[in-house]
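> generate a structure from the sequence data that follows.
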Amino acid sequence: MDFIEGTATEAVAQSFAGTADPRLRRVLGSLVEHLHGFVRDVEPTIEEWEAAIGFLTAVGHMSDDQRQEFILLSDVLGVSMLVETIEARKSAAPAHRREWDATPSTVLGPFHVIASPEREHGDQIFPAGGKRPCVVRGRVLGPDGTPVAGAKVDVWQCDENGYYDVQLPEVPNGTGRGLFTADAEGRFWFRSVVPSHYPIPTDGPVGRLLKASGRHPYRPAHIHFILEAPGFVPLTTHLFVADSEYIDSDAVFAVNSSLITEFARVDDPSSAAGVGLPSPYWSAEADFVLRPAPEPA
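I've put the predicted structure just below:
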């Protein structure tokens, strides 16, 4: 059959109709339908389509063990957050699907590329001497408020200048990262520095895309978390620093008002000595509420 504009989508979709896996068959059919719809809508020239392929090729070439440009592209297009939001809604047990039952999911981001070192409660994940040293305390809870003892809490963040360890060759890998185990009351805590806002990497194709579209590349200051425990849906989320710049215009659309957290200044030498920090220091506290995993079918 001739490949003509009017029947092209049907012809390509039909070519995948024999795909054995039903989920893959659905995905391929939907991909063909929407991709062809996009092409029909914008009617790219051959030169534009070649430029698009070149852009995706450059995204692949920019990705390596220390950086994932495809995740960055997904983030700035809002796809990462959309997938997270849909997955959170789908994966919760039916009795716990209300949005206010659990801490919102957010994007993983492009810098969760190495394993976090195991840490003890109160460990300092950055070397001492920062301008705004801080203590972060958290609790891991079920939707009914029951502590989730033994939950694994993976933490990573940038420094006070907006850089992650993997961006600085002189900084040991694992700096600004930690893997904690919640105690019997679901609690964990660590010492760090208040992170800075920072630009996502702009030296690659995603940065060129943002520049061409007139968008800024900045993320508000935040700390990343992944929380996992048996019987619960794993949670990827953030804490955002309340007074940070760009809190209303995150380049990757991850800010949720319930995740904005006050890092309060504590000017009390006695309190500072109790946590092993100079005075003043900054203190933040947050509860992380996990969704129960669905019952096995």
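> CA only for contacts and neighbour counts going forward, please
OK.
> ranges for the strands of the stretch 51-200 of the chain?
Ranges of strands within the stretch 51-200 of the chain are 133-141, 152-157, 177-181, 187-193, 198-199, based on DSSP state E, counting those that start in this stretch.
> another one to check against the first:
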Amino acid sequence: MTDRGLFTEERSAEVVIDSLGPSTDLRLREILTSLIQHLHEFVKDVQLTEDEWSKGIEFLTRTGHTCNDVRQEFILLSDVLGVSMLVETINHRAFDHATEQTVLGPFHMVDSPPRALGDTIALDGVGEPCLVTGRVTGADGTPLAGASVDVWQANAEGFYDVQQPDIQPELNLRGLFTTDDEGKFWFRSIVPRYYPIPDDGPVGELLAVTGRHPNRPAHIHFIVRADGHEPVTTHLFVEGSPYIDSDVVFGVKESLIREFPVVDDPERAAQLGLDNPFRTVHFDVTLLESEPRKADQP
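Now for the predicted structure:
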């Protein structure tokens, strides 16, 4: 009998892979080949039923329909499955004492406004006041002047500004700072609260049926960039926060957890423009030098 190369259960992945045209980008071919192989093996392994496959398609469809300008349900899905953290970990393996990366999260939806060092990002003044200080350096300890420090966080009730447009001021608890000549940055804020990721959509349903909570521990987001260095996307986690050991998106790393001690000093509070008592936290960020790009080969 002539072998026509037709689709069979045994040859399913092979037949689909063979259908990729010769002009397919090499990297895309590599990714699709592995995806097809693993996907077909998964279907065979669990003996997926037609009803289950249909429900899976419906789940992904609803996930897409839930996305909007201030919510990215597919990022949430990637987060709770641990894929976001795995991609971050693979692509940013920390070494030479560089600050560790973690997930971007779904709420970096707007550009943070430029602010002067020492400014407050807590525009409504609601919450426990906090002074955040830090320094950006290279791996050898050299201070990086002019580095950009992009920060954003939830409020004292666990909500981001984009979640409460009628309650919080626009761009509340967001700021873009530039380090001084010694690589230092500082700003005023409030202590963030732990919070649940949006769980009123398909991802929330998935968490519920698998017996998982939707909560993230309290944290402040950072993206730090400096010329000639690899940028870092990371968090500053509040020691002692609920869910510090069970982050729903698996984003906590030991090196990113900090104490937020209380300072009771009316004179210093007045100098800083903060109510007394207040909390403080220090977070140094170390960036790796960018690898030089190889010149195009003739």
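> got a list of what the spatially most central residue of the second structure touches?
Centroid-nearest residue in the second structure: L104, 1.9 Å away (criterion: Cα atoms, centre = their mean). Going by Cα atoms under 8 Å, 6 or more residues apart in numbering, L104 of the second structure touches H221, T233, T234.
> contacts only, for L77 of the second structure.
V203.
> try it again at 10 Å.
For L77 of the second structure, the contacting residues are L60, T63, V83, S84, P202, V203, G204, L206, L207, V249, by Cα atoms under 10 Å, 6 or more residues apart in numbering.
> can you lay out these as CSV showing neighbour count and distance to L28 of the second structure?
Formatted as CSV, those follow (neighbours: other Cα atoms under 10 Å; distance: Cα to Cα, whole Å):
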residue, neighbour count, distance to L28 of the second structure
L60, 16, 22
T63, 19, 25
V83, 16, 19
S84, 21, 20
P202, 23, 29
V203, 26, 28
G204, 21, 32
L206, 15, 30
L207, 17, 32
V249, 23, 28
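> pick out the most distant pair among those residues.
The span of those, defined through Cα to Cα, is set by L60 and V249 at 18.8 Å.
> picking up where we left off before, the residue nearest to the centre of the second structure maps to what in the first structure?
Per TM-score structural alignment, the equivalent position to L104 of the second structure in the first structure is L108.
> which parts of the first structure are helices?
For the first structure, applying DSSP state H gives helices covering 8-15, 22-42, 46-62, 69-76, 79-91, 205-213, 269-274.
> deepest of the ones you listed, which one?
Most buried of the helices of the first structure by mean neighbour count (mean count of other Cα atoms under 10 Å) is helix 69-76; its value is a mean of 21.
> with adjacent residues omitted, what lies nearest to V151 of the second structure?
F222 (4.7 Å; Cα to Cα, 6 or more residues apart in numbering).
> what does E118 of the first structure give?
Among residues not flanking E118 of the first structure along the chain, L179 sits closest, at 4.5 Å (Cα to Cα, 6+ apart).
> burial count for the counterpart of that neighbour in the second structure?
In the second structure, the residue paired with L179 of the first structure is L176, using TM-score structural alignment. Look at L176 of the second structure: counted by other Cα atoms under 10 Å, it has 20 neighbours.
> just the buried residues of the contacts of L104 of the second structure.
Buried subset of these (neighbour count, 16 or more other Cα atoms under 10 Å): H221, T233, T234.
> from these, which ones fall inside strands?
Those of these mapping onto strands are H221, T233, T234, per DSSP state E.
> G158 of the second structure: which of the residues you listed is nearest?
H221 (13.5 Å).
> counterpart of that closest one over in the first structure?
So H221 of the second structure corresponds to H224, using TM-score structural alignment.
> how near is that match to A115 of the first structure?
Using Cα to Cα, to the nearest Å, H224 of the first structure is found at 14 Å from A115 of the first structure.
> again with P44 of the first structure
Using Cα to Cα, P44 of the first structure is found at 42 Å from A115 of the first structure.
> D18 of the second structure matches what in the first structure?
Following TM-score structural alignment, the counterpart assigned to D18 of the second structure within the first structure is Q14.
> thinking its match is in contact with R26, fair?
No. With contact defined as Cα atoms under 10 Å, Q14 of the first structure does not count as touching R26 (11.7 Å).
> who's in contact with whichever residue in the first structure pairs up with V281 of the second structure?
In the first structure, the residue paired with V281 of the second structure is A284, using TM-score structural alignment. By Cα under 10 Å, 6+ apart, the contact set of A284 of the first structure is 134-138, 189, 194, 239, 241, 261-265.
> now the residues you listed: which count as buried?
C134, V135, V136, R137, G138, W189, V194, L239, V241, T261, E262, F263.
> using JSON lines, lay out those together with distance to L277 of the first structure.
Listed next are those as JSON lines, based on distance: Cα to Cα, whole Å:
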{"residue": "C134", "distance to L277 of the first structure": "8"}
{"residue": "V135", "distance to L277 of the first structure": "9"}
{"residue": "V136", "distance to L277 of the first structure": "12"}
{"residue": "R137", "distance to L277 of the first structure": "15"}
{"residue": "G138", "distance to L277 of the first structure": "18"}
{"residue": "W189", "distance to L277 of the first structure": "14"}
{"residue": "V194", "distance to L277 of the first structure": "13"}
{"residue": "L239", "distance to L277 of the first structure": "21"}
{"residue": "V241", "distance to L277 of the first structure": "20"}
{"residue": "T261", "distance to L277 of the first structure": "20"}
{"residue": "E262", "distance to L277 of the first structure": "19"}
{"residue": "F263", "distance to L277 of the first structure": "15"}
